[in-house]
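J.: Let's see this in three dimensions:
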Amino acid sequence: MKITIIAGARPNFIKIAPIIKAIEKNQTEGVTIAYRLIHTGQHYDKNLSDTFFEELNIPKPAANLEVKSGTQAEQTAAIMVAFEKEMIANPCDLVLVVGDVNSTMACAIVAKKQNIKVAHVEAGIRSGDMTMPEEINRIVTDSITDYFFTTSTSASENLLQKGVDPLNVHFVGNVMIDTLYQNLNRIVKPVFWKEFDLETKNYIILTLHRPSNVDEEQSLVQLLLGIDNMVGDKKVIFPIHPRTKAILGERELNLKNIVMVAPQGYLNFMFLIKNSFAVITDSGGISEETTVLGIPCFTMRNTTERPETQTIGTNTLVGTSIENLEKHFDAFVNPKSPSKKAAGIPEFWDGKAAERIISILLQK
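T.: A predicted model of the protein is given here:
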């Protein structure tokens, strides 16, 4: 079996690492399986791309399509044009896509139009929010996928309700968590730890990149000022996404607690998450990592495609207003607040999801 694996953005790199390890393990055992890794170039900042390949010991991609940025349509179209040429030059038995970025949808479409089977890792998750480009990518990808690998029973149920053949839906667990477990003993204190006088459990991590939170400059500024005022004497480490940084420009905010730093590599970022007091984010994937690490997470969105991080894990949806965030955060830090339920780790988030995926594909 020859598999083409697609990676385009930071979450993809984290998800493909254990899949590649699982393939290589089978190769050492004499199994006939090969892979070709394609980087679409959707993320091209070194700290969002190359660093993850280096830190997670992912082999150099066989090709980088170098599509870079653009509108949703421009980027998707560029990926499709470039990947079609790649597929013609290097045919395969299966294209494996992960997550929900533009690269996922675009490469799935190209593969199916060339009558190549598609496997979707992290299939079936749904937020119900059609204003999110990722939700459209999920729906389109799953509408043409052949083999569905899900992170939760709710994701599997979403697919079954749409009439997907149960024989092709496989609840395998979470490959993001595979990577977390494989690298916990390798996480590294960032160089600015001493510079900012950081102490374990006495700082907060902030990440923001979704259009609903960062696209309008004035509302973004008010959000940052509100968080800066809300956290008391705790520092807030804010690895600022290039998109968010561009919107703020050179504006001087006079923040007393929020410290903006460059995007972090995986090993530094996981060290920061693991040792933090709490996380404020609008990411979906980070709420999975905080759940396993037992770190309280406040997600600034109205919906989530990962409900298990709320029902089982440490995640709390707080909407997109600073007022809602303040209400939930104040309740969290107030010693007189009713104690929260004990958080747990969802089923199959055990570090073996990638092994299950490759084992199943070898039987197809």
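J.: Please make it C-alpha for all contacts and neighbour counts, starting now.
T.: Fine.
J.: burial count for Ile16?
T.: Ile16 sits with 26 neighbouring residues when counted by other C-alpha atoms under 10 Å.
J.: got it, and Glu54?
T.: 13.
J.: C-terminal to whichever helix or strand Asn229 is part of, what's the next element?
T.: Element membership for Asn229 (DSSP states H and E) is helix 217-230. Moving toward the C-terminus from helix 217-230, the next helix or strand (DSSP H and E) is strand 235-239.
J.: starting at the chain centroid, how far to that next one?
T.: In terms of C-alpha atoms, centre = their mean, to the nearest Å, the centre of strand 235-239 is set 19 Å apart from its chain centre.
J.: Equivalent analysis for stretch 167-179, please.
T.: That offset, for stretch 167-179, works out to 14 Å (C-alpha atoms, centre = their mean).
J.: do stretch 6-13 as well
T.: Distance of stretch 6-13 from the chain centroid (C-alpha atoms, centre = their mean) equals 8 Å.
J.: What helices and strands are in contact with the helix holding Asn229?
T.: Judged by 3 or more C-alpha pairs under 8 Å, 6 or more residues apart in numbering; DSSP states H and E, helix 217-230 is in contact with helix 211-214, helix 242-248, helix 322-333.
J.: could you redo those helices as a markdown table and give each row mean neighbour count and distance to Thr32?
T.: Below are the helices and strands packed on helix 217-230 laid out as a markdown table (neighbours: other C-alpha atoms under 10 Å; distance: least, C-alpha to C-alpha, whole Å):
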| stretch | mean neighbour count | distance to Thr32 |
| --- | --- | --- |
| helix 211-214 | 17 | 44 |
| helix 242-248 | 15 | 41 |
| helix 322-333 | 16 | 52 |
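J.: Could you also give me the structure for this second sequence? I'd like to compare it with the first:
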Amino acid sequence: MLNITLVAGARPNFMKVAPIIHAIRHRKEAGEPIDYRLVHTGQHYDRKMSGDFFEQLEIPNPDSNLGAGGGSQAEQTAAIMIGFEKELGANRPDVVLVVGDVTSTLACSITSKKLLIPVVHVEGGIRSGDMSMPEEINRIVTDSITDHFFTTSELANENLQKSGVGEDRIHFVGNTMIDTLLHKMDQLTPPSEAYLRNLAPKSYFVLTMHRPANVDEEGKLKAMMEALIAGAGDYPIIFPVHPRTAKVLQKLGIKHERLHYADPLSYLEFNYLVKNAKAVITDSGGITEEASVMNVPCLTLRDNTERPETIALGTNELVGTDPSNLQPYLDRLKTGAWKEYQGIPLWDGKTAVRIVEKLQEIYG
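T.: Below is the predicted model:
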């Protein structure tokens, strides 16, 4: 029996592990000797992560919640490691699977390796080159001790090879986030709020900002919001706001008749808005992937990206963090002169099946 512990610490992590759970269940129901245990570290407390959230992803509630949210990065890392060590002591698997680049990814990888349990990293090898981002440190440290890597792009493969990882440990499989998106595309749901529900397709922008570089400096945030409002023309801007960002925006008093703040939305509601938007403006990495596959123009408010395939083959452009850079991109967008999605290799909805097949081959 192959027993796999799946680790998730934040909402996007669950979207990445959900297809893997489905693939494991399918094989288990077919009589194959495989099972899993889902561990939520509790890194991000999110009131939207209720039973409804897991129902939308068609996965069960986690088998264990370590409740390790809050505190500084060091305190959180330590709390996750202590909790996960106890979890592994009580339920020792054959392999631990971590996804993405959050604190939980790093902490659970270290804990597993010290207990001599193999680690596989889904989304291994991606790099932004920006060491000011906690995620970049998490990626580098996790990949330095990972046993096998499941990668989303050829560039990720090259990054790992350059760091000395043998090709026999690198498995180019695609993107499980896109598995979830393609599986759920027909189930995307209009938001319940009347205004959002009644927006005409391609008549509005969706905005998300959460990175400290964009939202923690009040003057910088104010300048970016003013540039967005001025550059959007007649298009409304729909901004689902993280509570931390909402406090800063309230303090700054940033208001406009075309700027509409919204509470954080569910997965199905948010992607419905993105799919029908004129464009999405974001500092998130994952949203650039989803927008590209849905062929929705995407403007990234960052100076670097760990997902260059969304620029080369997707609909994403790297605008940067200087508000003065924004206008030319918005002008090009409004004239309809934006690039189309070219298709990214293996982002086909079958990534999780490839992952589970390979896990059985390696550890079964």
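J.: related to what we said a few turns ago, do you know which of the helices and strands packed on helix 217-230 of the first structure lies nearest Gly232 of the first structure?
T.: helix 322-333 (10.3 Å; C-alpha to C-alpha).
J.: in the second structure, what residues pair with the following helix or strand past that closest one?
T.: Under the assignment DSSP H and E, the closest C-terminal helix or strand after helix 322-333 of the first structure is helix 353-361. Counting by TM-score structural alignment, helix 353-361 of the first structure pairs with residues 351-359 of the second structure.
J.: Average separation of that stretch from the aligned part of the first structure, please.
T.: On superposition with the first structure, the mean distance recorded for stretch 351-359 of the second structure (mean C-alpha distance after the TM-score superposition for the first structure) is 0.2 Å.
J.: from the chain's centre, how far out does that stretch sit?
T.: That offset, for stretch 351-359 of the second structure, works out to 19 Å (C-alpha atoms, centre = their mean).
J.: Please apply the same query to stretch 73-89 of the first structure.
T.: Computed by C-alpha atoms, centre = their mean, the chain-centroid distance of stretch 73-89 of the first structure equals 23 Å.
J.: mean shift between that stretch and the second structure?
T.: With mean C-alpha distance after the TM-score superposition for the first structure, stretch 73-89 of the first structure averages 1.1 Å from its match.
J.: hang on, the earlier thing: in the match of helix 353-361 of the first structure, what counts as buried?
T.: Within stretch 351-359 of the second structure, the residues scored as buried using 16 or more other C-alpha atoms under 10 Å are 351-356, 358-359.
J.: So which of those is the closest to Asn304 of the second structure?
T.: For these, the nearest to Asn304 of the second structure is Thr351 (25.9 Å; C-alpha to C-alpha).
J.: follow-up on the earlier one: going by distance to Ala90 of the second structure, which of the buried residues of stretch 351-359 of the second structure wins?
T.: Using C-alpha to C-alpha, these come closest to Ala90 of the second structure at Leu359, 22.4 Å.
J.: Just the strands from the first structure, written as ranges.
T.: 2-7, 34-39, 63-64, 94-98, 117-121, 147-150, 169-171, 203-207, 235-239, 258-261, 278-281, 297-299, 315-317 (DSSP state E).
J.: quick one, what contacts Ile281 of the second structure?
T.: Contacts for Ile281 of the second structure were tallied using C-alpha atoms under 8 Å, 6 or more residues apart in numbering; they are 205-208, 298-301.
J.: sorry, that was for Ala352 of the second structure
T.: 19-20, 23, 176, 179.
J.: now these in a markdown table, with distance to Asn271 of the second structure?
T.: As requested, the contacts of Ala352 of the second structure are exported to a markdown table (distance: C-alpha to C-alpha, whole Å):
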| residue | distance to Asn271 of the second structure |
| --- | --- |
| Pro19 | 17 |
| Ile20 | 21 |
| Ala23 | 23 |
| Thr176 | 16 |
| Asp179 | 14 |
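J.: quick one: which of these has the most company?
T.: Counting by other C-alpha under 10 Å, top hit in the contacts of Ala352 of the second structure: Thr176 with 29 neighbours.
J.: Can you tell me the closest non-neighbouring residue to that one?
T.: Lys16 (5.1 Å; C-alpha to C-alpha, 6 or more residues apart in numbering).
J.: again, but for Thr305 of the second structure
T.: Nearest to Thr305 of the second structure is Ser128, by C-alpha to C-alpha, 6+ apart, at 5.1 Å.
J.: For Val173 of the second structure, see how far away the one you found is.
T.: For Ser128 of the second structure, the distance to Val173 of the second structure equals 20 Å [C-alpha to C-alpha, to the nearest Å].
J.: Give me the more crowded residue out of these two.
T.: Each of Ser128 of the second structure and Val173 has its neighbours counted (other C-alpha under 10 Å); Val173 has more, 25 against 15.
J.: and that one, what pairs with it in the first structure?
T.: So, by TM-score structural alignment, Val173 of the second structure is matched to Val172.
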